[in-house]
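In: Structure for this input, please:
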Amino acid sequence: MSLDKKQVKEIAYLARLSIEDEELEQSTSELNNILSLMDDLNEIDTGDVEPMAHPLHMSQRLRDDEVTEENLAEEFQAIAPKIGKSHFLVPTVIE
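Out: Below is the predicted model of the structure:
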């Protein structure tokens, strides 16, 4: 797959990126290089590779889950104009 300058400008607009005309040629070339690399990677047969959750065969050490702060939700919600069941209610504005 190859992109032209017009497509790169459209992608930049959708991504809310500002690409000046002087940068357009280089950006187009770089994006085409990335897409070419993705095409190369798609050609690799990974059918017999087992999916991994972590690149290294190791388990993650986790700390004990302990509550270290007291629950101040009622204090914080006491000054709120509207609350639900332990959450703030945000008024909706319909115009």
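In: only C-alpha atoms for contact and neighbour calcs from this point on.
Out: Fine.
In: roughly how far apart are the residue of the chain most remote from its centre and N71?
Out: Residue farthest from the centre of the chain, counting by Cα atoms, centre = their mean, is A78 at 34.9 Å. Distance, A78 to N71, by Cα to Cα, to the nearest Å: 13 Å.
In: would you list every one of the helices in the protein?
Out: 5-14, 21-42, 73-77 (DSSP state H).
In: which outside residues touch the second one?
Out: Helix 21-42 has contacts (Cα atoms under 8 Å, 6 or more residues apart in numbering) with 1-5, 8-9.
In: Over to the first one?
Out: When contacts are taken as Cα under 8 Å, 6+ apart, the neighbours of helix 5-14 outside the stretch itself are 18-19, 24-25, 27-28.
In: what about the one residue sitting closest to the centre of the chain, distance to K9?
Out: Compute the mean C-alpha point of the chain, and by Cα atoms, centre = their mean the closest residue is A15, 12.9 Å away. Remark: distance between A15 and K9 (Cα to Cα) = 10 Å.
In: Here is the second sequence; please produce its structure so I can put it next to the first one:
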Amino acid sequence: MSVDLATVKRVAKLARIAVSDQEAEKMQGELNTILGFVEQLNEVDVSGVEPMTSVVSMEMKKRDDVVSDGNKADDIVANAPATEDHFFMVPKVVE
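Out: Next up, the predicted model:
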């Protein structure tokens, strides 16, 4: 895939970046180089290769999945101007 000057200017406009004609020509070459590299990566056979989470093999830290309410209801509504049974009270705005 090759990017032309009109595409570079359109992408710059969509990104709301002011690009001069000289900068657009430079970006055209850079974008074509990047797309060429991506095309090379698409040619690599990765079937049978598992995805990695890191370049270093490590076990992720996990915590026990325990349901708890945190016992913080009083702390959560402590600074509210009005509360009732651990709920925030707000003025009625819809009739």
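In: With both chains overlaid, what TM-score comes out?
Out: Superposed pair, TM-score by TM-score structural alignment, normalised by the length of the first structure: 0.64. Supporting alignment: 77 aligned residues with a Cα RMSD of 2.8 Å.
In: Reformat the helices of the first structure as CSV; add distance to L56 of the first structure and mean neighbour count.
Out: Formatted as CSV, these follow (distance: least, Cα to Cα, whole Å; neighbours: other Cα atoms under 10 Å):
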stretch, distance to L56 of the first structure, mean neighbour count
helix 5-14, 36, 14
helix 21-42, 21, 13
helix 73-77, 41, 11
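In: so which of those gets nearest Q60 of the first structure?
Out: Closest to Q60 of the first structure of the helices of the first structure is helix 21-42 (Cα to Cα; 29.2 Å).
In: And the closest one against the second structure, how far off on average?
Out: Here the mean offset of helix 21-42 of the first structure against the second structure after fitting is 0.6 Å, by mean Cα distance after the TM-score superposition for the first structure.
In: Could you check the angle that helix makes with helix 5-14?
Out: On the basis of axes from the mean of the first three to the mean of the last three Cα atoms, to 10 degrees, helix 21-42 of the first structure is oriented at 90 degrees to helix 5-14.
In: now stretch 9-18 of the first structure, how far from the centre of its chain.
Out: For stretch 9-18 of the first structure, the gap between its own C-alpha mean and the chain's C-alpha mean amounts to 17 Å (Cα atoms, centre = their mean, to the nearest Å).
In: before we move on, back to that, pipe the helices of the first structure into a markdown table and attach distance to M52 of the first structure per row.
Out: A markdown table is the format used below for the helices of the first structure (distance: least, Cα to Cα, whole Å):
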| stretch | distance to M52 of the first structure |
| --- | --- |
| helix 5-14 | 32 |
| helix 21-42 | 18 |
| helix 73-77 | 39 |
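In: Quick one: closest of these to R63 of the first structure.
Out: Closest approach to R63 of the first structure among the helices of the first structure is made by helix 73-77 (25.1 Å; Cα to Cα).
In: how big's the offset between that closest one and the second structure?
Out: Overlaying the second structure shows helix 73-77 of the first structure at a mean distance of 3.9 Å from the equivalent residues (mean Cα distance after the TM-score superposition for the first structure).
In: roughly how far is that helix from the heart of the chain?
Out: Distance, stretch centre to chain centre, for helix 73-77 of the first structure: 32 Å (Cα atoms, centre = their mean).
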